[in-house]
Structure formats: structure tokens, C-alpha cells
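what follows is a protein structure lacking sequence information:
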């Protein structure tokens, strides 16, 4: 079995575009959840900066993540947010290192 990977994708909305960014990311979630290998795709907003969003993702494998990156849902998000973000999304990919309690020590 392939090793899972965790993604932290940060997006900064341009001023006045916060609602569009949130709405677009929320709307994409069901389609992404249905993609093969999607184990987690969870949206968060910064507590003090409402224009900063973070998507925390877990994929069953790098191949599943690669397929997601080429999928229709992500293309639609990219099109919808093409002029709404202050910069391209910052996407970081991590290798899980479970520690301690099996439920609490991993995403």
C-alpha cells in the first residue's frame, strides 16, 4: 500500500473577496471528498485574519494527490478564484509521522 501524504494549502483572499473564496472552497468540498484517495479535505479560516484560508488535506498516496491536482474540482476552483487571491496558493506536502496516541498523533 502506498504511503499517505498530508497537504496544507494556504490561500489569501484579496480584500473584498473573502466571501467568494470561502463560498468557492466550500462548494468544491463534496466533489473533492468523492475523489479516489481523499481521506481528509477540511477548510479553515484564520482566527484573526478572515482573508486567510487553510485547507488541510490527507491523501492515500502521492498518486491520489497528483490525480486531485489534475481533477475537475480543482480546475473549477482555480478558474473561480483566478482574480480573487492575493497570490498563488502556498501548497506544502508533508509525510505523516504518527506519534503518541494513534488517534491524536496523526491527521
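Done, it's in. These figures come from a predicted structure and were not determined experimentally.

all contacts plus neighbour counts: C-alpha atoms, from now on.
Fine.

now residue 6. Nearest residue, chain neighbours left out?
On the basis of CA to CA, 6 or more residues apart in numbering, the spatially nearest residue to residue 6 that is not a chain neighbour turns out to be residue 58, at 4.4 Å.

do the same with residue 95
Taking CA to CA, 6+ apart, and ignoring the residues beside it in sequence, residue 95 has residue 5 as its nearest neighbour in space, at 5.1 Å.

quick one: the residue nearest to residue 6 and residue 26, what's the gap?
Taken as CA to CA, to the nearest Å, the spacing of residue 58 relative to residue 26 amounts to 17 Å.

presented hereafter is structure B, for comparison with structure A:
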């Protein structure tokens, strides 16, 4: 077992705020991927319901994700949340398989 942490966050744009949500969330990608503990940080938009967004993230450890949550761009997340989108579900999961890819 590794210390690696997987995070899956489901968000929903508020009525009429899909493009604003997409732009804001997309702006989190570059600074987050530059953080030392970030392994993967992917943003998805649902094909059938474009108001639904999902982040899929992998971090070297919970401690690194905790540092991420204190970064200025994540503080902006807190300011925008509930004005443009809502966080529907946040799942923190421990990696129990080997983290090495076979691809």
C-alpha cells in the first residue's frame, strides 16, 4: 500500500453558470499541476449534463493534498463556491494497488 491519495470531486454549475464554472475550474489546472505533491489533476465535464463537472486527482500523500487546500488558488475556490457552482460530493480514497502504470 502506498501513501498516495486519490480525490474525486463532483461539482454542479448553478443555473446559467456553466461557462463561468468551466472557466474558473479550468483556471485551477495549471497552478495545481505545478504543486510538488500533484501526480494527476484532471477536469471532466459530463457529456449528457454539461452543468456537471468532476475532478479526478492523485496526490503523493494526504499531507500534500492538505497543503494544496491552503494554496491561494484554492482559497479563490472557496470564494466562488456557492456563487457560481456547488460542491456536490468530495471523496478521499487511499490507493491500495500498486501505483505503477503498466502502460
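Perfect, I can see it now. Here the structure is a predicted model, which is why all the values come from computation and not from measurement.

work out the TM-score between the chains.
Their TM-score after superposition, calculated using TM-score structural alignment, normalised by the length of the second structure, is reported as 0.87; 101 aligned residues with a CA RMSD of 1.9 Å.

would you map the strands across the first structure?
With DSSP state E, the ranges of strands along the first structure come out as 5-12, 38-45, 52-59, 90-94.

how about those in TSV, adding mean neighbour count and distance to residue 30 of the first structure?
Supplementary listing: the strands of the first structure in TSV, determined by neighbours: other CA atoms under 10 Å; distance: least, CA to CA, whole Å:
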stretch	mean neighbour count	distance to residue 30 of the first structure
strand 5-12	20	17
strand 38-45	17	9
strand 52-59	20	13
strand 90-94	12	20
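
looking at those strands, which is closest to residue 84 of the first structure?
Relative to residue 84 of the first structure, the nearest member of these by CA to CA is strand 5-12, separated by 8.6 Å.

average gap between that closest one and the second structure?
With mean CA distance after the TM-score superposition for the first structure, strand 5-12 of the first structure departs from the second structure by a mean of 0.4 Å once superposed.

which other helices and strands contact the longest helix anywhere in the first structure?
In the first structure, assigned by DSSP state H, the helix with the most residues is helix 18-33. Applying 3 or more CA pairs under 8 Å, 6 or more residues apart in numbering; DSSP states H and E, we find helix 18-33 of the first structure packed against strand 38-45, helix 72-80.

got the buried residues for it?
Residues of helix 18-33 of the first structure classed as buried under the neighbour-count rule (16 or more other CA atoms under 10 Å) are 18, 21-22, 24-25, 28-29, 32.

can I get the strands of the first structure in CSV including distance to residue 80 of the first structure?
CSV is the format used below for those (distance: least, CA to CA, whole Å):
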stretch, distance to residue 80 of the first structure
strand 5-12, 13
strand 38-45, 17
strand 52-59, 15
strand 90-94, 17
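
residues contacting residue 92 of the first structure?
Contacts here follow CA atoms under 8 Å, 6 or more residues apart in numbering; on that basis residue 92 of the first structure touches 7-9.
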